[in-house]
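1. Provided below are the primary sequence and the corresponding predicted coordinates.
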Amino acid sequence: MTSPLNILMIEDNPDDQQFFRDLFSESSLGQFNLHLTDRLKDGKEYLRKHAIDVLLLDLSLPDSFELEGFIEIKEEFPHLPVIILTGMSDFKMAVKAIQFGAQDYLEKWRYDDYLMAKSIRYALERQKLLLEREKVSNQLMNSLKMLDVVNVELKELNEQLEEKVRKRTNDLLKEKQKVEKQHQLITESLQYASTIQHAILPHQQVIMRNIPESFILFKPKDIVSGDFYWAAKTNGKIIIAAVDCTGHGVPGAMLSMLGYTQLNQIVRENGITNPPDILTRLHDNMQNLLNQKFMHSGSSDGMDISLCCIDQKENRVSYAGAMRPLFRYRNGELSIFSGNRMPIGGKYRNGTQYFQGDEFLYERGDTIYLFTDGYIDQFGGNEGKKFKSRNFKTLLKTIHQLPAEQQLEALEKQFNTWKGNEEQVDDILVIGLRM
């Protein structure tokens, strides 16, 4: 029985690491053992101590830039097959990497377990052919007595090898073109879905007509979003919500459509304005829709939500939350309303779940924030760590007395500065209301 091949991947992004773990757990990749490091330095040390058949190398590492790390690897391990992984769509970079000796160049998320296995086998075969050519060439060059015969055989062998390389390269390019075409079709469909999703979201003017000093920071991670904001005015009260559905991208967006529809039905059609009652009804409806009320049935999907009802006649704010808080800043002092430690929807729980609420009288100049966890969980900074709640509170304390437009600009600037070259890890939603 053939032993599994050892594959080393140098990748610093935790999401990408998990993606490849999942990918290599597929049955068609079961003949490979995947080993992971997150720094070039650690990867080189691992290669010195272990026998590795193929290296998967990310171009964007904290301790290397573009092809620098690849060149270092090739200098120290010239016979190691290397497949370049990158999120950049740069064909020139692909050509350059192959010219420097890479066996292949793959864009992340544009292949499946079949293509990955094919690429690894191709890298091994190509490296094997190249090593065979080198070996044969050295032997033939040392055989001076058979120089004429050697030259003919070497030429024929080179032609055969080049033909194999050309054929395999053409096959790979065709596969890439096929995947790129499929990706284009998927992207176009997602862009259309994004247009629909944005069309049904309430325009910011719905909130600004009633609370002029307000803003919404909304940055989906993917083309479509699992976070969404919602607002309505009924019975003289303004209801506003920041919602974070399970996941992001297409799964999150599908769940967000259900949540958006249910909020409209509960508030607009049924006239319910008390936040705890809204969340209790929403939780019950989502469990029914997702078949979650019976043990061992249905999905575990759900949503976290921060929802408030503003009564401008009584200067009163009523609030209820499911895993998401409401922040109020008054004269530089922060008050946190934590809500309930259970989500909307989710796996079976015995009996109806009732949500508790809070309320307070607001004063002129109070600033209220509703938000999902994407901003706080973003990796970045000098050490690649999460932004965290502590930094978020400090930032809001610094900006809460500014006009809404300037608060929005400050939040966007800080987010982009912190994120730097890191990938956005989740959908971002922050709603600010200056009373």
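-> That came in fine, so what should we check first?

2. From now on I want contacts and neighbour counts done on CA atoms only, so please keep to that.
-> Will do.

3. Tell me where the longest helix sits in the chain.
-> helix 147-200 (DSSP state H).

4. what's the spacing between stretch 229-249 and its chain's center?
-> Stretch 229-249 has its C-alpha centroid displaced from the chain centroid by 23 Å (C-alpha atoms, centre = their mean, to the nearest Å).

5. Could you do stretch 130-148 as well?
-> Its chain's C-alpha centre and that of stretch 130-148 lie 51 Å apart, by C-alpha atoms, centre = their mean.

6. Show me what counts as buried in it.
-> When neighbours are counted by 16 or more other C-alpha atoms under 10 Å, the buried residues of stretch 130-148 are found to be 130, 133, 136-137, 140.

7. Looking at those, which two lie furthest apart in space?
-> Between any two of these, the greatest separation by C-alpha to C-alpha is 15.2 Å, found for Leu130 and Leu140.

8. just to revisit the earlier point, what would the buried residues of stretch 130-148 look like in JSON lines with secondary structure and distance to Gly226?
-> JSON lines is the format used below for the buried residues of stretch 130-148 (DSSP: H, G, I helix; E, B strand; the rest coil; distance: C-alpha to C-alpha, whole Å):
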{"residue": "Leu130", "secondary structure": "helix", "distance to Gly226": "48"}
{"residue": "Arg133", "secondary structure": "helix", "distance to Gly226": "53"}
{"residue": "Val136", "secondary structure": "helix", "distance to Gly226": "58"}
{"residue": "Ser137", "secondary structure": "helix", "distance to Gly226": "58"}
{"residue": "Leu140", "secondary structure": "helix", "distance to Gly226": "63"}
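
9. this is the other structure I want to compare:
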Amino acid sequence: MSLNPLSVLFDVPHHLDLTIEEHKDFAVVSTAGVLGFLAHIVFFILFFLFDSHFMMYLNIGSILTFACIFYFNRSSSRNPTLLLILASLEILVHATFAIFLLGWTPNFHIYFFIPILSALVISKSNAIAAHIINVTCVVFYIALATYTNYENPIAPLNEIEVFVFEILNISSVSVIVIIVTMYYSYVSNESSKDLIQLNSKLKEQSQKVMSFNNELAQQTEELQIQSEQLENANKHTTDSIRYALRIQEAVLPSFSDLDNLFGEKNVMVFYSPKDIVSGDFYWAKGKAKNKIIVVADCTGHGVPGAMLTMIGESLLNNIVLEKGITEPALILDALQVYFSTLFSGSVHNIKDGMDISISTINYETKKLHFAGARNPITYIQNGEMKTIQGDKMSIGNSNFKSKIGNRFTDHQIDISVPTIVYMYTDGFQDQFGGNENRKFYSKNLRELFLKIHQLPMSKQRTRLKMTFMEWCDFTKQTDDVTIVGIKIDSSSNVEA
């Protein structure tokens, strides 16, 4: 008997005769049942305190749903795929009602990522159901984002209530993502160990080919089956990540959005993710005669980096659009506070964050304000190029307690003369390549900006892309790459 009383919740009952793979599915469903049950109890208490009666009653159904999921998972009639589908549908319905009633700002929309993660397990036994869940999440996410952009919440929360749910929802999803990531890392390691053991057995049997010929043939066949299973599992995982890519692309500004904001033919973006999804993102909005453009590089790349980009995009919407903060240095200060609050209570010692540059352009005052967290800005006026370096501390990734007295520096640029502005992450300059297989370096990147700055913006993007491809040649891309260029002149539209 286990010495830890909590382990009883996850131990397989004696009356269930499960394989090792089924043990893993049992653990996933049990974890989902316990976390869902506890999380909705917390939400029930909050909705009761905030007088949100409909959501309070809805949480009663959610609590009962996850209690049933936990119970039936331990019964003899258990069906882990069906139970995970039920949990995914409950999360989808719960998040949809929360967004519809309370609005987009409390961050209930990030729960749409949880069914996508559960689809990784569901796809092993029912690929069609997994695809349906992924497509449904994407459609609901885009539909609700569009709806809340034009309609006000039915039962809006006050500022304190919104802040509580912002932090709680981002923290909850972050913890769930960490748990699922650790689980799949464990599964991957176990699969690798199994393959090593099989290879060892094949080597031993090869020394006794004549006497163990039949056994060797059987082992070879089993190895082939496992290889096909791993290939199918990898395909399902890749398909799910591609669905996540669609969600990430949906929240990035489109080319038409950028043209409307900065003027047609006045803006270009070179965006090249290292993996399917990216740890870089760019963000642009207009607010009170100001036009704000953001370029950010989140910790890591791939799925972990992409999750941070969604958090960063959500926080920027809240800081700029909801709170009305448009000064770049103050936006960075607010992001620093949010990230410090978000990860300060984690038991996993998370040190994730982002390097970011922010520019606010006001065509009426003919001023550009800039602030950066490690990321710089380069601008060219009258053929002269200048670069302003960001402050030497990242968002979230620095020791915030020791830097709590520090504020980000605000820089001001006069744009009364024609100006070309470049904001970029470090992916291009840190890329290895060339004849000597060395980095491209920031100096060469700035010289490239000066060389191409008089070309039309579309041709500038083409030159950047071709230069990057020629430099990489056959070398693997080492990091996500994002470069945003903006042409500012007296003919630019001044409406935000």
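-> Great, that's in hand. Just so you know, these numbers come straight off a predicted model, no measurement behind them.

10. on that earlier part again, pipe the buried residues of stretch 130-148 of the first structure into a markdown table and attach distance to Lys413 of the first structure per row.
-> Rendered in a markdown table, the data for these read as follows (distance: C-alpha to C-alpha, whole Å):
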| residue | distance to Lys413 of the first structure |
| --- | --- |
| Leu130 | 50 |
| Arg133 | 55 |
| Val136 | 59 |
| Ser137 | 59 |
| Leu140 | 64 |
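
11. so how much does the helix or strand following the longest helix of the first structure differ from the second structure once superposed?
-> The C-terminal neighbour of helix 147-200 of the first structure among helices and strands, as given by DSSP states H and E, is helix 204-208. Taken against the second structure, helix 204-208 of the first structure registers an average deviation of 2.2 Å after superposition, with mean C-alpha distance after the TM-score superposition for the first structure.

12. what stretch of the second structure does helix 204-208 of the first structure fall on?
-> Counting by TM-score structural alignment, helix 204-208 of the first structure lines up with residues 255-259 of the second structure.

13. How far off centre is that stretch?
-> If you compare the mean C-alpha spot of stretch 255-259 of the second structure with that of the full chain, they lie 22 Å apart, counting by C-alpha atoms, centre = their mean.

14. buried ones in it?
-> Of the residues in stretch 255-259 of the second structure, those with enough neighbours to count as buried (16+ other C-alpha under 10 Å) are Leu258.

15. Please enumerate residues in contact with stretch 456-473 of the second structure?
-> Here stretch 456-473 of the second structure makes contact (C-alpha atoms under 8 Å, 6 or more residues apart in numbering) with 265-270, 428, 431-434, 440, 452-453, 485, 487.

16. mind running it again at 7 Å?
-> Contacts made with stretch 456-473 of the second structure from outside it, assessed by C-alpha atoms under 7 Å, 6 or more residues apart in numbering, are listed as 265-270, 432-434, 452.

17. which part of the first structure lines up with that stretch?
-> Residues 403-420 of the first structure are the counterpart of stretch 456-473 of the second structure, counting by TM-score structural alignment.

18. buried residues in that stretch?
-> Applying a neighbour-count criterion of 16+ other C-alpha under 10 Å, the buried positions in stretch 403-420 of the first structure are 404, 407-408, 410-412, 415, 418-419.

19. Tell me the spacing between the most centrally placed residue in the second structure and Leu245 of the second structure.
-> Geometric centre of the second structure, nearest residue: Met307, 1.7 Å, by C-alpha atoms, centre = their mean. When C-alpha to C-alpha, to the nearest Å is the yardstick, Met307 of the second structure and Leu245 of the second structure sit 11 Å from each other.

20. residue ranges for the helices of the stretch 51-200 of the second structure, please.
-> 53-73, 80-102, 113-122, 127-150, 159-206 (DSSP state H, counting those that start in this stretch).

21. most packed of the ones you listed?
-> Sort these by mean neighbour count, taking mean count of other C-alpha atoms under 10 Å, and helix 113-122 sits at the top with a mean of 23.

22. so where in the first structure does that helix end up aligned?
-> Counting by TM-score structural alignment, helix 113-122 of the second structure falls onto no part of the first structure.

23. Could you tell me the angle between that helix and helix 80-102?
-> Orientation check (axes from the mean of the first three to the mean of the last three C-alpha atoms, to 10 degrees): helix 113-122 of the second structure against helix 80-102 gives 170 degrees.

24. now helix 113-122 of the second structure and helix 213-251, what's the angle there?
-> Counting by the same axes, to 10 degrees, helix 113-122 of the second structure points 160 degrees away from the direction of helix 213-251.

25. Give me the distance from helix 113-122 of the second structure to the chain's centre.
-> The gap between where helix 113-122 of the second structure is centred and where its chain is centred comes out at 15 Å by C-alpha atoms, centre = their mean.

26. counting contacts, what elements does it pack onto?
-> helix 80-102, helix 127-150, helix 213-251 (3 or more C-alpha pairs under 7 Å, 6 or more residues apart in numbering; DSSP states H and E).

27. Lys351 of the second structure: which of these is closest?
-> The closest approach between Lys351 of the second structure and any of those, judged by C-alpha to C-alpha, belongs to helix 213-251 at 22.4 Å.

28. Once aligned, what mean separation remains between that closest one and the first structure?
-> Between helix 213-251 of the second structure and its aligned partner residues in the first structure, the average distance after superposition works out to 1.6 Å, using mean C-alpha distance after the TM-score superposition for the first structure.
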